[in-house]
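Chemist: here is a sequence with its predicted model. Questions after.
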Amino acid sequence: MRGEAKAIRLAHMIHAAAKIQAAGGVRTLSFDATAPLQLSNGENLAPLTIAFETYGALNLDRSNTVLVCHGLLHDQFVASPNPVTGRPAWWPRIVGPGRPIDTNRFFVVCANVLGGSMGTTGPASLASDHQPYGLRFPSITVADMVRAQAMLIEALGVETLFLVIGAGLGGMQALNWASAYPRRVFACATIASAARQPAQSIALSELGRQAIMADPDWRSGGYAAHGVRPSKGLAVARMAAQVASLSEAGVRTRVEAAARRERFRFDTDISGAGVGFVERFDANSYLYISRAADSFDLAADFGGRLANAFQGGATRHAVFAFSSDWRYPPEESRTLAHALIASGSDAAYVEIDSPEGHDAHLGEQPEFEAALTGFIDSAAAARQLSLLGGAS
């Protein structure tokens, strides 16, 4: 009871310290110095701003909230166009009216991660001296991202989450939510992710970071003061991330196409928005967020045994993997599923046969969509949420 009372007092403090604003189509919630974010390295970060987007409506008993956690290259605009860049929603097949995460049924929240560059406090934000943090921004972890999201959720008046879902880095956040807040998360869907960053993903992330830092315009992280951007280095970092998101067959196809054109590079710009990415994404944010993903190892905090991270929790889990994903291979997801079962959790593992690599979760995958819908509907029935549209 004493712990619950402390949590309630903290939630009231966070709510009182928060202020919602909107500018340029980006909604933010700011916390003043009375509600600092406690970081894993022992530092406090204040003031703190979290940019977020919501879809659908909160039901009467506030039990239908879904938190979508985004990956390395995405932002909070999961189901609507980005008003800053004009880019379309990045997960419209999954989030929206009539979709697996039906915004007629659920109140959906998606926040730009801590350290991000779409409105949330990060390296490009102004420090107390009114200059960008740059490399003075404190080191961050996935757990710090989740604690910032928890502050947002509490300030929005939501005590429990029906579902936390994410892919890649977003899946890491979802797992951390289920481990750190087991009584606040009813269901968790982890997609094409892992409980520890795979070595090949670390290697490609390091390649991207080195490319950024080797760009003369990086200026030791102080490029903003010089009015320049390390665009070439950031473009290479994006390319490395995109290559990792292809399947082996996809990589070979592009190499062969480049050879036929007698080119020394192949086209990785799947979305056709390469220039837009370099313009909208802060290079230092890439350094901080990718390093946070690379340092994620959920078992390390639990004696090296992953099952211990979920021991005693009541969260329902679904783990999804794609057969051709070599950024987060299916064996990583199977390891996670085994640990969840060993912990006594209610867990299911679904492997989708797809040639689309890691990015399969973003495209048309009927088998994945059907399995995800089944998991969500089953969890909704268990929580006695309406299977029909409209708040209940």
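Modeler: Cool, got the structure.

Chemist: contacts, neighbours, all on C-alpha from now
Modeler: Noted.

Chemist: kindly provide the distance from G166 to A148.
Modeler: Applying CA to CA, to the nearest Å, the value for G166 to A148 is 16 Å.

Chemist: show the contacting residues for the closest residue to V95 other than its chain neighbours.
Modeler: Closest residue to V95 apart from its sequence neighbours, by CA to CA, 6 or more residues apart in numbering: I101 at 4.8 Å. Counting by CA atoms under 8 Å, 6 or more residues apart in numbering, I101 makes contact with I94, V95, T373, I376.

Chemist: again with G374
Modeler: Per CA under 8 Å, 6+ apart, neighbours of G374: none.

Chemist: what separates the helix or strand that contains it from the chain centre, distance-wise?
Modeler: Assigned by DSSP states H and E, G374 belongs to helix 366-382. From the chain centre to the centre of helix 366-382 is a distance of 20 Å (CA atoms, centre = their mean, to the nearest Å).

Chemist: report the buried residues of it.
Modeler: Going by neighbour count (16 or more other CA atoms under 10 Å), the buried part of helix 366-382 is F368, E369, A371, L372, T373, F375, I376, D377, A379, A380.

Chemist: next: stretch 97-116.
Modeler: 97, 100-116.

Chemist: next one: stretch 211-220
Modeler: A211, I212, M213, D215, D217, W218, R219.

Chemist: also this one, for the comparison:
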Amino acid sequence: MVVDVEDAQVRARFHRPAPPATGAWREGDPVGERRFADVGDLRLQLGGTLPQVRLAYQTWGTLAADGSNAVLVEHALTGDAHVTGPAGEGHPTPGWWQTLVGPGRALDTDRWFVVAANVLGGCQGSTGPAARRPGTGRPWGSAFPRLTVADQVAAEARLADQLGVRRFAAVLGGSMGGMRSLEWAAAQPDRVGAALVLATCAASTADQIGAQSAQITAVLSDPGWNGGDYHDLPDGAGPHAGLGLARRLAHLTYRTAEELDARFGRAAQLGEDPWSPDGPGRFAVQSYLDHHAEKLVHRFDAGSYVTLTDAMNTWDVGLGRGGTEAALAATTVPLVVAGVDSDRLYPLADSRRIAEAAGSTVGGLRTVRSPYGHDGFLLEFEQIAPLFAETLALGAR
């Protein structure tokens, strides 16, 4: 068993036990508020078929008799279906948009029937690398196929069928969730009233692919990756160092240089001396990144991280539709397009490209002003709430 020295040092600093081989939800774990839908075999965009697909999901509110009040919420890379609600048994983190979703909130669950699924390829109950491969009783691991955003939306459409949702009044998503929101508009225009496309792009750029590929390489380079077949290893084994490094790299793209400098500057972590010749003392910003890495390895799966990041790399709404600009120009679903002005992962120019190319279906570009960079789509609640309202109003027409 390989135990990475850096990983062990980080665990010691936080006084936490060694993480399990995977932070994925596994059969036999507490279900919490999850429900499950078996949506059948799925033909994949890049070839092959994924058998016996299952999606984990949550719902809030009640579906109207005419089905007119359904709303789909799409999570980002390391999110899940737990959009709103406390952390607790079965749910390692509290809802990631719970300030915006719930009774009397921007997305009022007393009015709307809200659906959120753990994305196909994810690790919180949906079919993904940590899930059992049909007919084997073992995790998919290295045998799990490549997925695209189009595959993920195709699976969600089948979930909608099972829930009796013919048409979503709105699909709301940011970051990777914004990709799925835009794909819904392109692939299922008759089933979407309006879509919020927030802090994302229409096709991944070289810069985004480069940053995300470096994260994938960090995971694959960890000896604990074991070719992708690590899920049944004991606690403390698995690609924790690689996944932690990937999270550190990613987090630097989620925030801004200005914010990090304002918060941490060159200050030392309390009780540590990064200038000492006797030990590896840390700067405060290093401690911050270590903390986020440590949290992720306890609640996420490295295989899902690779699968979903790869799907983000291949993302292009124009794939099979005559190119990106042609696909955007052909969009008939009303779009609310917004970007964060300080976002260095999905710069505002990416949102502007969508808004301009989609033309008459977009009422201009909306700008979220934030010092927090990409994470502004999760933090700037007072600015996101009006975007919800605008999208819901368009979709309810």
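Modeler: The structure has been received and is ready for your questions. As the structure is a prediction and not an experimental result, all values here were calculated from the model.

Chemist: alignment lookup: the residue nearest to V95 of the first structure to the second structure.
Modeler: Residue pairing (TM-score structural alignment): I101 of the first structure is matched to L107 of the second structure.

Chemist: from W60 of the second structure, how far off is that match?
Modeler: Distance from L107 of the second structure to W60 of the second structure, by CA to CA: 10 Å.

Chemist: for the two, list the residues in contact with both.
Modeler: Joint contacts of L107 of the second structure and W60 (CA under 8 Å, 6+ apart) do not exist.

Chemist: ok, back up a step: just the closest of the contacts of I101 of the first structure to A22 of the first structure, please.
Modeler: Nearest to A22 of the first structure among the contacts of I101 of the first structure is V95, at 22.5 Å by CA to CA.

Chemist: so what's the closest one up against?
Modeler: V78, A79, I101, D102, T103 are the contacts of V95 of the first structure under CA under 8 Å, 6+ apart.

Chemist: in the second structure, which of those remain in contact?
Modeler: With both residues aligned by TM-score structural alignment, their matches' CA atoms under 8 Å, the contacts of these that the second structure also has are V78, A79, I101, D102, T103.

Chemist: and which of these is nearest to S139 of the first structure?
Modeler: Of all these, S139 of the first structure sits closest to V78, with 26.1 Å by CA to CA.

Chemist: am I right that the closest one is in a helix?
Modeler: No. Counting by DSSP: H, G, I helix; E, B strand; the rest coil, V78 of the first structure is not part of a helix but coil.

Chemist: residue in the second structure paired with it?
Modeler: That one, V78 of the first structure, aligns with V83 by TM-score structural alignment.

Chemist: what's the local residue count around that match?
Modeler: 27 (other CA atoms under 10 Å).

Chemist: once you drop chain neighbours, what's closest to it?
Modeler: G95 (4.3 Å).

Chemist: that neighbour: which element?
Modeler: Applying DSSP H and E, one finds G95 of the second structure in no helix or strand.

Chemist: then T307 of the second structure?
Modeler: Judged by DSSP H and E, T307 of the second structure forms part of helix 302-314.

Chemist: can you list the neighbours in contact with the helix or strand following that helix?
Modeler: With elements assigned by DSSP H and E, the helix or strand that comes after helix 302-314 of the second structure is helix 324-329. If you take CA under 8 Å, 6+ apart as the criterion, helix 324-329 of the second structure is touched by A186, A202, A203, D316, V317, G318, R321, I354, A357, A358, G359.

Chemist: mean shift between helix 324-329 of the second structure and the first structure?
Modeler: Superposing on the first structure and averaging over aligned pairs (mean CA distance after the TM-score superposition for the first structure), helix 324-329 of the second structure comes out at 3.7 Å.

Chemist: for that helix, buried residues please.
Modeler: By 16+ other CA under 10 Å, the buried positions in helix 324-329 of the second structure come out as T324, E325, A327, L328, A329.

Chemist: now distance to E74 of the second structure too, for these, in CSV please.
Modeler: Shown next, in CSV, are those (distance: CA to CA, whole Å):
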residue, distance to E74 of the second structure
T324, 21
E325, 23
A327, 21
L328, 20
A329, 23
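
Chemist: quick one: map L114 of the first structure onto the second structure.
Modeler: Match for L114 of the first structure (TM-score structural alignment): L120.

Chemist: ok, its match to T314 of the second structure distance?
Modeler: 15 Å.

Chemist: what span of the first structure is the helix or strand hosting T59 of the second structure aligned with?
Modeler: Using DSSP H and E, T59 of the second structure maps to strand 49-60. Aligned by TM-score structural alignment, strand 49-60 of the second structure falls on residues 44-55 of the first structure.

Chemist: go through the matching stretch and flag the buried ones.
Modeler: L45, A46, P47, L48, T49, I50, A51, F52, E53, T54, Y55.

Chemist: same check on stretch 242-260 of the second structure?
Modeler: 242-257, 260.

Chemist: residue in the second structure matching V275 of the first structure?
Modeler: Using TM-score structural alignment, the partner of V275 of the first structure in the second structure is E294.

Chemist: can you show me the strands along the first structure?
Modeler: Ranges of strands in the first structure, per DSSP state E, are 18-23, 26-31, 37-38, 44-45, 48-55, 65-69, 95-96, 101-102, 107-111, 161-167, 185-191, 316-322, 346-352.

Chemist: show me what the third one is in contact with.
Modeler: Identification of contacts with strand 37-38 of the first structure by CA under 8 Å, 6+ apart yields N44, L45, A46, L48, D144, R147, A148.

Chemist: what count of nearby residues applies to the aligned residue in the second structure for the last one?
Modeler: Think A148 of the first structure. Aligned counterpart of A148 of the first structure in the second structure: A155 (TM-score structural alignment). A155 of the second structure has 22 neighbours, counted by other CA under 10 Å.

Chemist: just checking, A155 of the second structure touches L120?
Modeler: Yes. With contact defined as CA atoms under 8 Å, A155 of the second structure counts as touching L120 (7.1 Å).

Chemist: between the two, what contacts are shared?
Modeler: Residues touching both A155 of the second structure and L120 (CA under 8 Å, 6+ apart): L55.

Chemist: now do stretch 60-67 of the first structure: distance to the chain's middle.
Modeler: Distance, centroid of stretch 60-67 of the first structure to centroid of chain: 20 Å (CA atoms, centre = their mean).

Chemist: from the contacts of V95 of the first structure, which is closest to C188 of the first structure?
Modeler: Nearest to C188 of the first structure among the contacts of V95 of the first structure is I101, at 12.8 Å by CA to CA.

Chemist: great, nothing more from me.
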